[in-house]
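[1] Quick one, what's the 3D model for this:
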Amino acid sequence: MSDEGVFSIRPAGRHILTIGRDLIQDPYAAVVELVKNAFDADSEYVQLDFSASNEDKRYKIVISDGGHGMSRQDVVERWMVPSTDDKLKRKVSPSGRVLQGRKGVGRFAASILGEDLLLETTTSSGKTTSVYVQWETFEQASYLDQVELLIDTDDTSKGSGTVLTISGGEIGFEEWDEAQFRRLKYELRKLTPPAAAVSGIELKQEKFDIRLRVSGFEGVQDTDEVIESFPILEFYDYMISGSVDENGAGVLKYSTQKIENSVDEDFLVDFSHLFEKSCGKLHFDIRVYDRDKDDIEQIIKRGLKDKEGNYLGNLAARQLLNFNNGVGVYRNGFRIRPLGDAQFDWLKLNQQRIQNPSRKIGSNQVIGFVHIEAEEKSGLVEKSARDGLKENAAYTRLIHLTQEVISELEKRRFALRRSLELGKPKSRVEKQLRKLFTDDHVRVDIVQRLERSGIDAKVTKEISEILSRDIADKNRAAESIRQTVAVYQGQATLGKIVNVVLHEGRRPLNFFKNQVPNLEYWGAVFDNEPTSENLAKIIPIAQELGQNADVFAQLFSRLDPLAAGKRADTREFKLADVLQGALNVFENTLADQGVTVMVDGPSDFKFLGWQQDFYAIFTNLVDNSLYWMKEKSVSNPSILLRFEVEKDKLVFIDYRDSGPGIDKTLIASEVIFDPEFSTKRDGTGLGLAIAGEAASRNNLELNVLESDEGAYFRLQPADGDAT
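    Next comes the predicted model:
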């Protein structure tokens, strides 16, 4: 303390252990930090030697590199200064490498690996500087400035580089078992992305080998190897790669090895509408693997082999996926832990898969690489504890953008699996019901066979009558199911557009809530003083109550065809009126979004069918159009319904909008009509499936056609003839 009463902050002696042993979460993170330091030193390799003595239960870890080393001044003014901003200021190494260390604490991670540390660092000028550190010394010292370390500098003939020698006792000796070393190899394997996963990325390819040697540990096989990246990477089933810029616009490529001679698809994406906050430019390389038994065998046949060149078995291949899956986040060529760990599902892939297992992928099916920019450009800040990124707005955007990119892969995968019948597609309900109908030719065929076999005519007649009754019973049952399904689908459609009820009903409800108390108040005033002035206060409120009640009545009348609790018989109805009625369901929403609508066709044409089904078809189509035109901020949004009639029979009904349109891949496969398939966020996939079923019940087909502008659907007679 000075005479003026000013104090200086004195870090406690154990402060070094706090930013090392206590801050770094596990020994793997500590090794990774020291490996990064070797890279920053411009070394072409890092050698990790783990050796043990079973007799005295001690072990030694030697981490060495061939980098530029440190001078005595570097050791004193940089290495021995906690939280130095040296690398933050320099940003690149003498050879031009982007520096991995920035916070000035990574070297103290050595304290988690053993009891002491010997630093020996040699410069190209032939000077070796040594420092010996016993971590217990910092525990015992009251203040950090009380800890004194001896620094020795000598001339040497050795080449430049740094050697860290760490020794430990029985506690650490017991922890380094087979599982620990297996996890260490996993961490080192995932530390840097393989060359195949950085194609097209502005990342200088640096020679940097990670060598691991293990010897003397009880129960652990001795090894001496160069760590290699994912052997399974090139044998993917599906892949999506490319980049998205800081504004959310980008170019992606989708490819598959599921079928031979497949053509890669390049396409543009625009996610700018999702978030205002940027997370910088992102590069993606995401590979997905199907995991059924036959799928795994396909992966093996593509060339998945062990180190000896033998094809892996199904179990070994599955274990390889189990151990290497995850979507990692990389900056300047190094992974940010734990993003990408198999057990750390930061993208919530498993949660989404539970909700939609036929379309969504799980985290154990994907090996992915997401490359991010520097903190200054991206806003993505790594935590000091090396346990991920700070959960700020930029991190939220990173999550959602990555989910959107994966979604682009998922919908293409879903379509392909449907076309190859890999995803156990669900036939449309109407098609399944038709299988329950038994045609009379089956009965006739059976009777003829009985007659040719010489069965008594009386017996044959009895069997024929039994079959006739069974056919009639089945047909009645199937028809009953059909009608019930139709009612349920109408109700489901009503539930699907409940947002219409909430949106349009909110205004009159708010009026009732606010004005009914006023009506009661002025009613009481008028009761006490029945003057014309007080009556004048009541009349406008009463009139507006009536107008808002009429809004409710009109809303419910527009929704009434979908809410039918009982299936009516087919009847003739004016098609133009029903089409306009389906649009009227969304009357206020259409007005709010500025959507122009038109129904074009002969106003007097009548169609024989179920009116409720037509409401189900077109309310689902309109609901989809409104969603996508709003989602994509379409200028001049519009919907056109046009139908043609020939000789008093329907030829077709065309439905078109000015929205973003439908991907050609989805059009070709017609997967959009399958239940559970949806390109909407949190979509159920029911809308078009219901529309397709409703069309079939009226002997019509609902097809999606390619269009240069917007979505284009055509409803026409199922047999191709005007009806």
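
[2] Please make it C-alpha for all contacts and neighbour counts, starting now.
    Noted.

[3] Pull up the gap between Glu178 and Leu184, please.
    Computed as C-alpha to C-alpha, to the nearest Å, the Glu178 to Leu184 distance reads 10 Å.

[4] Please apply the same query to Thr162.
    For Thr162, the distance to Leu184 - C-alpha to C-alpha - is 21 Å.

[5] go on, Gly106?
    Counting by C-alpha to C-alpha - Gly106 and Leu184 are separated by 17 Å.

[6] who's more crowded, the two?
    Gly106 (28 against 18; other C-alpha atoms under 10 Å).

[7] how close does the more buried one sit to Arg449?
    Between Gly106 and Arg449 the computed distance is 87 Å (C-alpha to C-alpha).

[8] can you check Glu709 too?
    Counting by C-alpha to C-alpha, the gap from Glu709 to Arg449 is 58 Å.

[9] just Asp550 next, same as before
    67 Å.

[10] do the same with Glu55
    89 Å.

[11] Comparing the two, which residue is more hemmed in?
    Arg449 (12 against 6).

[12] quick one: which helix or strand includes the more buried one?
    For Arg449, the element it lies in under DSSP states H and E is helix 440-452.

[13] What is that helix packed up against?
    helix 457-496 (3 or more C-alpha pairs under 8 Å, 6 or more residues apart in numbering; DSSP states H and E).

[14] Quote the end-to-end distance of stretch 88-104.
    End to end - C-alpha to C-alpha - stretch 88-104 spans 8 Å.

[15] is it fair to say Lys426 lies in a strand?
    No. Per DSSP: H, G, I helix; E, B strand; the rest coil, Lys426 lies outside any strand segment and is coil.

[16] Quick one: neighbours of it, just the number.
    So Lys426, with other C-alpha under 10 Å, has 12 neighbours.

[17] now the other sequence, so there's something to compare against:
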Amino acid sequence: MLALLGEQLIDNARLAVFEMVKNSYDADANSVVVTLANPNTPAGKISVVDDGSGMTLETLTGVWLEPGADVRELQRHRGIRSPKYNRLPLGEKGVGRFAAHKLGNKIDLWTKAKDSPEFHVGIDWSEQTNRRYMDETEILIEETAGEYFKGSETGTRIEISDLKAEWTRGDIRRLWRNVTSISAPFSTQDDFDVKLDVPNQKAWVKDLLGVGDILGAAIWRYDFSFAEGKFNWDYQFNPPPGMKVEGYKRSGADENLPLPKRIAEWLFDEEKLPNIVPENFTDDIGPVSGTFFVFDQDRDVTVFIAEQNQIASFLEENGGVRVYRDEIRVYNYGEPGDDWLGLDLRRVNQPAKAISNNNIVGLINLQMSSSAGLKEKTSRDGFDDNVTYQRLRAIVLSALTHLEGQRSIDKGRMRRVLAKNGQDSRINPNSAIADLRREVEKRSLGPEITKLVDKVEARVRDMQETLLRPGATQMHVATLFHEVEHGVRALYSAIKRGEPIDKLEQRSGSLVELLDSFSNFFRKTPEALVRVSELVHTVSQLNSDRFDRHKIVLSTPVLSKEASDFELKVPRNIVMGAISNVLDNSIYWLDQKWPNDTKKSRRGIRITTSNYFSEGPSLVIADNGPGYNLAPEDVLQPFISLKADGMGIGMYYARLVMEACDGFIAFPSAEDVGLPASYDGAVTALVFRQGKWK
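    Model (predicted):
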């Protein structure tokens, strides 16, 4: 029985050490040191030393030496957490303590609990397993004078000798990836820090990444704080070496924190929703600060990242956002399977922009003295789901959305570099859809999912027929197909993970919506001879309610004949769509500049014409908002947006429309196109090469 427990229930020696490290975690240890001395020789020795709670004589005899004792499983089932660091136990079956038997024949254990003497246990498994029955075994437990743990120190030390197998360099490196996965990613009071030492083979572990190294390999780091209505942030972009993209830092101080509309809708019942996080959101919460480390596991990016396998393994265990109050962790936020912010669902709805749980390691810091409104549940598995908690979620999600906007700029830069390097040559949405269809059929997921796959495939065919026509640039094809393939692969992975049908339907539906956003463009509408003043009149009428609702003064010199009119032959509907997308941007950013303003005379949009461009007449849309905070080339790239709710396809759509109409989009200065000085915000010109002045 002992041989079965030690030898056969644990697959290999590496996992046996991992089980012992998990035992240290359950014992409320702050640090564990795993040492493998001469592991590739018969004289090798393995030791695991922690500073946890240690064991009393009763625990030694009644738990540690009792096969199958289910103490940890009962604690987990009842939600009983460790007294010092509030941890739920990782152990369940009561066999981890026999992992040492997998490693070697001789085990020496020293342990000391609080207010208890140090005890030593020596076991020679080769002698014990020669006995037929367990009641014939004799194991000597000795009280020591404190050989290893002095004074008030507590902990457990296990040494294993007469090893059963020699360890290779590969074994050691795989062990490191295992134990790193449960190391605490942040420097806080309840850290669990694991160190691995191979004193006679330092070269074997020289280049392995510690937790700090893994976080240092994050492509994005974002620090923020929000208190008394003021938002401060620091953003760092650190592209992988060899990608030939320059990194940089950016920051903001004492700003408003934009509140995404989708978050405001589940917090407020009013018709007029706030577009910034109100100052009173921190009442009974206090200052909220945080740090996010964000990774990119797209296969075109990971080829530039050394030790990607180790990073992926770490993220699988540590991905998510944790919460700390006075540096003590609040469980279960950030545990595997816990998605308290709904990051994966956001990723379904915004696949190109939103960050998922397995790509982020984050912490949120709160102060105990000022967060009285956040009440921990009796079961100690998080805060009560009250209004204060929902405000905390809104603050964190709003900061995360702000990060995603900044990040979308740099994802676009990386995408363009990868395209120039020919990385997009591997993009093949048809292959991804074929794989997806096979998986759906294999798992018999039903007609609804099959219909959604059919829709995705039909939209892709539309894209191929339209975008592969003469004149469509390969960048358009590569960019859109890349996002489609990414969405299909994410759905494929979700199916293999066994996600519920309703989640799969959400993922499928969101992918179809992304493609439907371009449906008007793909649809070949007939061209018609039209005056630009007619287009402006129609768009103005369609948006008149919006202008009134957002307290915007609209000026249209082209309609009052103060500006010249011109004629063009274009598909009418898609050009109006392009104009509306530019207006959408102006309306949004005017609200951001004056979030609480009720004066209609302050916000303004002007639609006029200009003969500034030698290529042809232009329609100019200007406002007095904050202006474009993106480089011109980024404004027109897909999936790049600083809007809290933006998908980053509106201006890209407008760009495609203008190119299809033999035109282009430009961003002149207000002086160049003769605008009044009051229009000091964004200036966008739709230039039509085939336009003719009337």
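
[18] Please enumerate residues in contact with stretch 384-401 of structure 2?
    224, 226, 257-260, 263, 267, 277, 281-282, 284-285, 341, 354, 364, 373-377, 383, 644-645 (C-alpha atoms under 8 Å, 6 or more residues apart in numbering).

[19] Filter those down to the buried ones, PyMOL style.
    Buried residues among these (16 or more other C-alpha atoms under 10 Å), as a PyMOL selection:
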select buried, resi 224+226+257+258+259+260+263+277+281+282+285+341+354+364+373+374+383+644+645
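
[20] Restricted to strands, list the contacts of stretch 384-401 of structure 2.
    Counting by DSSP state E, these place 224, 226, 364 in strands.

[21] The first one contacts Phe231, correct?
    This points to Phe224 of structure 2. Yes. Phe224 of structure 2 is in contact with Phe231 according to C-alpha atoms under 8 Å; the separation is 7.3 Å.

[22] and the strand or helix carrying Lys60 of structure 1, what other elements does it pack with?
    Using DSSP H and E, Lys60 of structure 1 falls within strand 58-65. If contacts are counted by 3+ C-alpha pairs under 8 Å, 6+ apart, strand 58-65 of structure 1 sits against helix 27-40, strand 45-53, strand 161-168, helix 170-175.

[23] Map Asn325 of structure 1 across to structure 2 for me.
    Aligned by TM-score structural alignment, Asn325 of structure 1 pairs with Gly319 of structure 2.

[24] so what's that match up against?
    Residues near Gly319 of structure 2 by C-alpha under 8 Å, 6+ apart: 334-336, 357-362.

[25] could you redo those as JSON lines and give each row distance to Glu448 of structure 2 and secondary structure?
    Formatted as JSON lines, the contacts of Gly319 of structure 2 follow (distance: C-alpha to C-alpha, whole Å; DSSP: H, G, I helix; E, B strand; the rest coil):
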{"residue": "Gly334", "distance to Glu448 of structure 2": "33", "secondary structure": "coil"}
{"residue": "Glu335", "distance to Glu448 of structure 2": "32", "secondary structure": "coil"}
{"residue": "Pro336", "distance to Glu448 of structure 2": "29", "secondary structure": "coil"}
{"residue": "Asn357", "distance to Glu448 of structure 2": "27", "secondary structure": "helix"}
{"residue": "Asn358", "distance to Glu448 of structure 2": "28", "secondary structure": "helix"}
{"residue": "Asn359", "distance to Glu448 of structure 2": "30", "secondary structure": "helix"}
{"residue": "Ile360", "distance to Glu448 of structure 2": "32", "secondary structure": "strand"}
{"residue": "Val361", "distance to Glu448 of structure 2": "35", "secondary structure": "strand"}
{"residue": "Gly362", "distance to Glu448 of structure 2": "36", "secondary structure": "strand"}
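
[26] Give me the PyMOL select line for the residues you listed, limited to the buried ones.
    Of the contacts of Gly319 of structure 2, the buried ones can be selected in PyMOL as follows, counting by 16+ other C-alpha under 10 Å:
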select buried, resi 334+357+358+359+360+361+362
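
[27] In TSV: the contacts of Gly319 of structure 2, plus distance to Lys411 of structure 2.
    Below are the contacts of Gly319 of structure 2 laid out as TSV (distance: C-alpha to C-alpha, whole Å):
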residue	distance to Lys411 of structure 2
Gly334	25
Glu335	27
Pro336	26
Asn357	18
Asn358	17
Asn359	14
Ile360	15
Val361	18
Gly362	20
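
[28] Pick the one among the contacts of Gly319 of structure 2 closest to Arg689 of structure 2.
    Asn359 (44.4 Å; C-alpha to C-alpha).

[29] Settle this for me: Val194 of structure 2 is touching Ala29, isn't it.
    No. Val194 of structure 2 is not in contact with Ala29 according to C-alpha under 8 Å; the separation is 10.0 Å.

[30] what about the residue positioned nearest the centre of structure 1, which helix or strand?
    Residue closest to the mean C-alpha point of structure 1, counted by C-alpha atoms, centre = their mean, is Gln403 at 3.0 Å. Secondary structure assignment for Gln403 of structure 1, by DSSP H and E: helix 393-419.

[31] give me the stretch of structure 2 that that helix matches.
    So helix 393-419 of structure 1 sits over residues 387-413 in structure 2, by TM-score structural alignment.

[32] Show me which residues of the matching stretch are buried.
    Using 16+ other C-alpha under 10 Å as the test for burial, stretch 387-413 of structure 2 gives 388-413.
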